[in-house]
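Colleague: The sequence and its predicted three-dimensional model are supplied below.
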Amino acid sequence: MAEYEDQKHSSTEHDADTPEYGGATGGWGSLKGILSIYKNGDTSADALSILAKQNKAHGVMCTSCAWAKPAEPHVFEFCENGAKATLWEATTRKVTPDFFNQHTVSALRNWHDHDLESAGRLTDPMRYDAAQDRYIAVSWQEAFDDIGGRLKALDPKSAVFYASGHAGLEASFLYGLFARAYGHNNLPQSSNMCHETTSVNLKTFIGTPVGTCTLEDFDHCDAIFFFGQNTGSNSPRFLHNLKAAVDRGCRIVTFNPVREKGLLEFVDPQNPLQMTVAKATAISEHYFQVRPGGDIAVIAGMIKCLFAAEDKALGTVLDRQFIENQTTGYEEMAAAVRAMEWSDIELHSGLSREMIETAAEVYMSARNVIGIYGMGITQHVNGWLSLGMLVNLLLLGGNMGRLGAGISPVRGHSNVQGQRTVGICERIESETVPIEKLESLFGITVPRENGRNAVHAAEGILDGSVKAMIMLGGNLVRALPDRERIENAWPSLDLTVYVATKLNRSHLTPGKVSYILPCLGRTDKDIQEGGPQAVSMEDSLSHIYGSVGSAEPPSRHLRSEVAIICGLAKATLPENPQLRWDAWTAHYSEIRDLISNTYPDKFADFNERLFQPGGFYKGNSAREMDWKTESGKAQFTVPMTLSALGEDAGPSEMQREKMTLVTLRSNDQFNTTIYGFEDRLRGLQGSREVVLINREEMARLGLAEGQKVSLISAIHDGITRKVSDFVVTAFDLPDGCVAGYYPELNGLVPLSYHEKNSQTPAYKGAPVYVCAD
């Protein structure tokens, strides 16, 4: 393993020979990014008024990330990516039936993902006509009747109801109810591909499937540790909280293979002084480029430092009272960490002992510590252990259950956490599926077996056991791992139904019978029989908000997500007076009453609190040190390995050509939505078909800047996974790894290569070979 022993890319200094954005996050660059979408997207006249009220009480809640909305908002309470999402939706461009008359599905497959979505808003319900290879317009009733009839003819357990994380709590609750009344728990969701590692494993460690922090904690923390999260692109409004924390003396330490600009420096676009003459705010005091999957080793090293300091001065470093009264498993964890060798920790982390000791000193100097993480931890084979080690670190200092401390995953899609809260969940043992209450309230029989998550649904498509896919938003064909195999198998489905605002790649892979059902966007006015309606969502910090659209819908034929779900359910299910689909479509407040009755501990007085500034808090048991775990205490985790990577990945003397692939989202992207081709915050632009690699590794592998290469999966399961014509691009990364964009590279990750407990695809640590074309 000698070739990995001298890590040259783990300091806080940038490799000057590789691209980097010259400015700070925010500032004039963000404003230019917003203007690029505004000028080029044929934006509607409603867009600016929507932005003025965005993320404020009685306004539209952002359709982009799930970061919290403060009770006292800024004048402009939106970020670059949030504005892009709103402007992208508020376009005057339309995809009408005439559009499909002009373009066959086969021809549209040659369009770039960006061009498909930028074609505009869908306007009419459409059914795929295989003979013409086109989608043709149909009436809503014709679509509902045909879909309902086909669902009736199927074994319910062969159907899957997927949700993207966008739909509000009202539609999501009814979607889960529809699925269970129909006869299955096959309710995968976008969380399956990003943060399900959290939902499954955090519940085991501290008894809650979500983070413990609220916005108030960021006003009282002394140190924040970031692991594998890119705030600048994924949740830029968070930077305001980080800037305020730094300004009052909070210390921030970041571990990430990529030097993400948002955690380096920030210019507040709403601060005239900082926008003109004042310096940017340095966010991270220390920034360490950990090797992919090396977070376990980093935290093990930090814990060793804590133990060494505690041994020298008993009772001064660890919170012994908290450990004794609130936790279990400490002795076993401590013995395992103490037995670890520093040489192994340095190898797997890619960091020196001195770097890790520096981070540990920051931890020990702080009274209140928050641990922040993103998909850099969750999308690994041993992501459960990365998360467990972060919990270990926090528990040692008693940094759970008190103001200014806790653990905080930063979620992606705007209601991805909320959908789980109201029952979009395939696991019936989850607290979000109160079986007896659902049966009592609605006169249905809830299936008693777990349903399929996203990976299991994909496996069912491959083996033929899944016959129908109903898609409440999303672009699943593009988002799943093993994309080529999935895309080839998808047309064998008997039925595919896509509820969407815009055209995307999945729509171009129709099943034997396929429908596109166009829905209102969150920015659109939602007028039902009962008058104007509002929807709601939950943020990453467990607060609930109401949202009201104000834009004129692009077509009179659009229906809301609630109306579409109710229409499908009416056409599919037998008569049941307790399932009042028409009444619920007319009055969303009645749906909120149902949610309140189903989850009274979280949603009491839901309608009365809907527009509370800053949202209303649904509560968190771990925050109150009520540990709903098997032992009744917070659980320390024993580390059994130092790497989050699977057995096929990681540094190996015998396989020097094998590299670890890290997939990235660009600054001009949200999930599979590509707004443009500039990754400004990394100093990159143009093609997305690039392979990022440091110059030393380029030389070691005999590669040249600008050379075209293929990437081949290094997992040997009898299936060849390969992408070609990607351009080698020098970039500041740790040794032993390459990086590139999602979703272009997710086809290199097998369905079977996923996090151990949650089946979250291991997009941040897949082994590949780089081969010259």
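Modeller: Ah, there it is.
Colleague: make it CA atoms for all contacts and neighbour counts henceforth
Modeller: Noted.
Colleague: For the residue nearest to the spatial centre of the chain, list the residues it contacts.
Modeller: The centre of the chain sits closest to residue 412, judged by CA atoms, centre = their mean, with a distance of 3.6 Å. Shown in contact with residue 412 (CA atoms under 8 Å, 6 or more residues apart in numbering): 64-66, 234-235.
Colleague: Show me how to select, in PyMOL, the buried members of the residues you listed.
Modeller: The following PyMOL selection, which keeps only the buried ones among the contacts of residue 412, applies the criterion 16 or more other CA atoms under 10 Å:
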select buried, resi 64+65+66+234+235
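Colleague: Out of the contacts of residue 412, name the ones that lie in helices.
Modeller: Mapping the contacts of residue 412 onto helices (DSSP state H) picks out residue 234.
Colleague: closest to residue 768 among the contacts of residue 412?
Modeller: Nearest to residue 768 among these is residue 234, at 25.9 Å by CA to CA.
Colleague: From residue 681, how far out is the closest one?
Modeller: 12 Å (CA to CA, to the nearest Å).
Colleague: coming back round to it: would you turn the contacts of residue 412 into CSV with distance to residue 495?
Modeller: Rendered in CSV, the data for the contacts of residue 412 read as follows (distance: CA to CA, whole Å):
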residue, distance to residue 495
64, 29
65, 31
66, 32
234, 34
235, 36
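Colleague: and here's the other structure:
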Amino acid sequence: MQKETITIHPYDAPAGGWGSVKSLGTTAAHFHAYDAVPVLRHQNKPDGYACVSCAWGRPQKSHVAEFCENGAKATFSELTSKRVSADFFARHTLAELRTWPDMDLEDLGRLTEPLRYDSDSDRYLPVSWEAAFADIGTELKALAPKSVVFYASGRASLETSYMYQLLARLYGNNNLPDSSNMCHETTSVALQKVIGQGVGTVHVADFEHTDCIFFFGQNVGSNSPRMLHQLQEARERGIPIVVFNPLRERGLIEFKNPQNPAQMLGGSATEIATHHHQVRPGGDIAALMGLCKAVLELDDQARADGKPRVLDQPFIEAHTHGFEAFEARVRDTAWADIEHESGLQRSALEGAARIYARATAVMAVYGMGLTQHKRGLDNVTTLVNFLLMRGNIGKSGAGICPVRGHSNVQGQRTVGISEKPELVPLDKLAKQFGFEPPRDKGLTTVETCEGVIDGSVRAFIGLGGNFVRAVPDHNRVEPAWSGLRLTVQIATKLNRSHLVHGQLAYLLPCLGRIERDEQHGVLQTLSTEDSTGWMHASRGHHAPASEQLLSEARIVAGIAKATLAPNPRIDWDAWCDDYGRVRDAIAETFPEIFHDFNRRIEAPGGFARPLPARERVWKTPSKKAEFTLPQGLSAAFTGDGGTDVMRLMTLRSNDQFNTTIYGMNDRFRGVEGTRRVVFMHREDIAMLGLEDGQEIGLSSAAGDGFQREVHGLRVVEYDLPRGSLGAYYPECNPLIPLWQHADESQVPAGKSVPVRVLPQPMARLPIAA
């Protein structure tokens, strides 16, 4: 068990620099992964493997080291020399392991052999691959197909993802939720509506041509540090970077490039953001409407002065629909309401608008700070409105740039992992494989949890991830999980979701992406899609953690063969022997994107998927980009209306990737030795009669009759807007009701959770981790 030695202190050093180097050394030692260091030279390189951490794109010309601090930590974690075998489970029951902190489970190391849960001993016991597949197939054949969920975490390759979605549809459902349902599904829904594609329009090369960047709700220093290279290069050209975020994150304040000897040996750090605007959580719609209002006023003044217009009127007339209604809404929106909801002054928004108006090629970068709200779609579509006003979609150096999380979460949606049948070419699958695919909508992540609670979901297959820990309403979902008939987890390392199981449970260990995937002695090539829409080859460079590990593709094929009737058009074994045959099948299903897949994937820089909006081709019903009207100025749930309700943002530390905890420190926020903290403005601390360092609890203000509380959180004074709080994900997931999600996309609204502060120290809930 990790012993906490807690230190809280301000951190004023830049992102990167020697702090990053020191952190990597500590992490390599922690995971006993020194032999992984040489492998890093292959990370995100044409001859190497795609990072298993974030999905940020690769430049066409690679840097010497094309990895970041968190990407290296992910590599060290996967290539740890620590092992979890059946001998370990012989010493520990699952009831005992459920009391362990998440980080201690991660620290145990790699799983080495297939395991089956034994209820008599409450332990995982060894099982042969053949027996595991046979038993899983027997159970799946006995269940109603609509009661089974096939979840994917976002790290599986394009090849495995394609096989997995085909397995689900041949089995009889579209129950294919994935980690996008928890983060960027809002993007997929919103962008499809307004520009006709569910992904962004920016390539990494556009950073070389932009003359202004607007940044919303994305912590680049922790979540996608490789982007700091592009931001640093932009700043060295004098490009303004305007940031809207409730916290002033270190990665957007300054950066020292570890690959720049002059900076590392005493040179000054690069200032990244030129302007910081600490928008209130849930206030981004208001801030964007303020920016748009200021742009209209600048255009009015230019017309009055006889100067060139600020609006790109030719673009608006030729390429957009709905501008007049949007303009009227903006003009009717009062500055007082904008200031109240955004928490920003009119003068600040007008200043940012002037910067925007002077630029000719502007890109807007955003993350889950926009998507994880009740009106997350309005956040995204209003940002698109802002860009459309000056024609900033469909030209070099400009565009909309959502920053995805998992390393292939966008790619797995591209090859068919989606609960929405209208997004998948089902007619092609039917013709290609000779079956009738299900046509009804499948379950999202939220609907899966609701189905577990009400009993309609009977089995859960997890292709990676830590689903039970990642979802909201943890204290309702986890107790219901034991009611499942079957749970199957395909994983590399032990996590909480493997300890919360169904009546029958299997833990199937797989190869990691960094490991050599050799089939009959031939090294296989995998592929992934980054968040800018580029496809890349990926080849493992390290020996597997165990001889008993199978590739994810082999495991999916094993389940398929044991469950489905033989299909003369699908040779699962042949696909696993040569992943090139899977790519041929993908190309047949998705020819527009993947034609000549096997040849094109070998190009050193990969290849880009078609992005119609990038060419100003709008695949919307109107055949134009759509201006839309937000439903209101606030994106947030307000709670039960009490005057003491505050807005909680759930955050990741820089020693974390999603639910994977690499260490107990958050260097950039000055927290060492704990994750049980709540960041709070000093005036709110005083108003509530609290003290910095005091232990408090938080209680949901949802007002739906369910008690949701997290206790044992230490107050940390921090610079963030009044009335808002920050605390770590997933520790605070129990505070988010399942129904508090983004409209339409159902992404949990984790960035503006209505809560109350409980000032008295109380005992921790047993499953609040």
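Modeller: Cool, the structure landed. All of these numbers come straight from a predicted model, not from anything done at the bench.
Colleague: just to revisit the earlier point, trace the residue nearest to the centre of the first structure over to the second structure, please.
Modeller: Here residue 412 of the first structure is matched to residue 405 in the second structure, going by TM-score structural alignment.
Colleague: Stretch 243-254 of the first structure corresponds to what range in the second structure?
Modeller: Residues 232-243 of the second structure are matched to stretch 243-254 of the first structure when aligned by TM-score structural alignment.
Colleague: Need the residues that contact the matching stretch.
Modeller: Counting contacts by CA under 8 Å, 6+ apart, the residues outside stretch 232-243 of the second structure that touch it are 207-208, 210-216, 252, 255, 270-277, 352, 355.
Colleague: So which of those residues belong to strands?
Modeller: Within the contacts of stretch 232-243 of the second structure, residues falling in strands by DSSP state E are 212-216, 255, 270-271, 275-277.
Colleague: Buried ones only from the residues you listed, please, as a PyMOL command.
Modeller: The following PyMOL selection, which keeps only the buried ones among those, applies the criterion 16+ other CA under 10 Å:
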select buried, resi 212+213+214+215+216+255+270+271+275+276+277
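Colleague: between the ones in strands among the contacts of stretch 232-243 of the second structure, which is nearest residue 23 of the second structure?
Modeller: Distances from residue 23 of the second structure to these, taken as CA to CA, are shortest for residue 255 (15.4 Å).
Colleague: And the strands in the stretch 101-250 of the second structure, which stretches?
Modeller: Taking DSSP state E, counting those that start in this stretch as the test, the strands found in the stretch 101-250 of the second structure are 110-111, 115-118, 123-126, 148-152, 212-216, 241-244.
Colleague: Let me have the ones in strands among the contacts of stretch 232-243 of the second structure in TSV, adding distance to residue 688 of the second structure as columns.
Modeller: What follows is these, written out as TSV (distance: CA to CA, whole Å):
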residue	distance to residue 688 of the second structure
212	41
213	38
214	35
215	32
216	30
255	36
270	38
271	36
275	31
276	27
277	25
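Colleague: Next one: the equivalent of residue 57 of the second structure over in the first structure from residue 155 of the first structure, what distance?
Modeller: For residue 57 of the second structure, the equivalent position in the first structure is taken to be residue 68, counting by TM-score structural alignment. Note on residue 68 of the first structure: its distance to residue 155 of the first structure, by CA to CA, is 41 Å.
Colleague: which of those two has more neighbours?
Modeller: Looking at residue 68 of the first structure and residue 155 with other CA atoms under 10 Å, you find the greater number of neighbours at residue 68, namely 23 against 14.
Colleague: which ones are touching residue 587 of the second structure?
Modeller: Counting by CA under 8 Å, 6+ apart, the residues that residue 587 of the second structure touches are 593-597.
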